[in-house]
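Asks: below are the sequence and a predicted model; questions follow.
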Amino acid sequence: MQTEWLNLNGTWYYLNSSGAMHVGWIQLNGIWYYLKSNGAMACNESLTISGKKYHFNASGKCTNP
């Protein structure tokens, strides 16, 4: 199975090679994304992860990796 992005009702998820939703940090094409514990991509928000505050734009890109 290929890895791929999946949009369900406006929320983005990333499926790994076994078809499971990825959770945590992932770097794709030099861009860092964060998938929350439910698999949803962080976007248009700021999150504190391991004591550091990160900002995510509308595309889900972490703007301060």
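Replies: Received, thanks. Numbers count the residues shown, from 1 in each chain.
Asks: for the rest of this, base every contact and every neighbour count on C-alpha atoms.
Replies: OK.
Asks: distance of Leu28 from Tyr13?
Replies: 13 Å (Cα to Cα, to the nearest Å).
Asks: neighbour count for the two, which is higher?
Replies: Taking other Cα atoms under 10 Å, Leu28 and Tyr13 do not tie; Tyr13 has more neighbours (23 against 7).
Asks: does that one sit in a helix or strand, and which one?
Replies: Under the criterion of DSSP states H and E, Tyr13 resides in strand 11-15.
Asks: could you do Leu47 as well?
Replies: strand 45-49.
Asks: touching that strand from outside, list them.
Replies: With Cα atoms under 8 Å, 6 or more residues apart in numbering as the test, strand 45-49 has contacts from 53-57.
Asks: take this one as well and set it beside the first:
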Amino acid sequence: MSTPSYSPSESPFLDRVRRTIRLNHLSRRTEKSYFYYILDERAFRIDRTLSAIGCMKA
């Protein structure tokens, strides 16, 4: 599985998450972990949705 790119500039949502993390004075490493978790979850949901409607081969 490829590692997702985590650039807050790609998404207003990720930019908002980044600002919130920094306002709460969390570490950059925590920020990076949160971004990877969010992107992994998004990829999982998209794959699951596509397979449910039959767009992907099993």
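Replies: The structure has been received and is ready for your questions. From a predicted model like this one, the values you see are computed outputs, not experimental measurements.
Asks: just give the TM-score of the two.
Replies: Superposed pair, TM-score by TM-score structural alignment, normalised by the length of the second structure: 0.23. Supporting alignment: 26 aligned residues with a Cα RMSD of 4.0 Å.
Asks: still on that earlier bit, now the element after the strand holding Leu47 of the first structure, going C-ward?
Replies: Per DSSP H and E, the first helix or strand lying C-terminal to strand 45-49 of the first structure is strand 52-56.
Asks: just checking, what packs against that next one?
Replies: Here strand 52-56 of the first structure touches strand 45-49, going by 3 or more Cα pairs under 8 Å, 6 or more residues apart in numbering; DSSP states H and E.
Asks: again, only this time at 10 Å
Replies: strand 31-35, strand 45-49 (3 or more Cα pairs under 10 Å, 6 or more residues apart in numbering; DSSP states H and E).
Asks: mind listing what's buried in the last one?
Replies: Neighbour-count burial for strand 45-49 of the first structure, counted by 16 or more other Cα atoms under 10 Å, picks out no residue.
Asks: count of residues packed around Ala43 of the second structure?
Replies: Using other Cα under 10 Å, Ala43 of the second structure has 13 neighbouring residues.
Asks: could you count how many residues lie near Ile31 of the first structure?
Replies: By other Cα under 10 Å, 12 other residues sit near Ile31 of the first structure.
Asks: same check on Arg42 of the second structure?
Replies: By the measure other Cα under 10 Å, the count of residues near Arg42 of the second structure is 12.
Asks: how about the contacts made by it?
Replies: 36, 48 (Cα atoms under 10 Å, 6 or more residues apart in numbering).
Asks: show me which positions of the strand or helix carrying it end up buried.
Replies: Take DSSP H and E as the rule and Arg42 of the second structure turns out to sit in helix 28-52. Using 16+ other Cα under 10 Å as the test for burial, helix 28-52 of the second structure gives 31, 34-36, 38-39.
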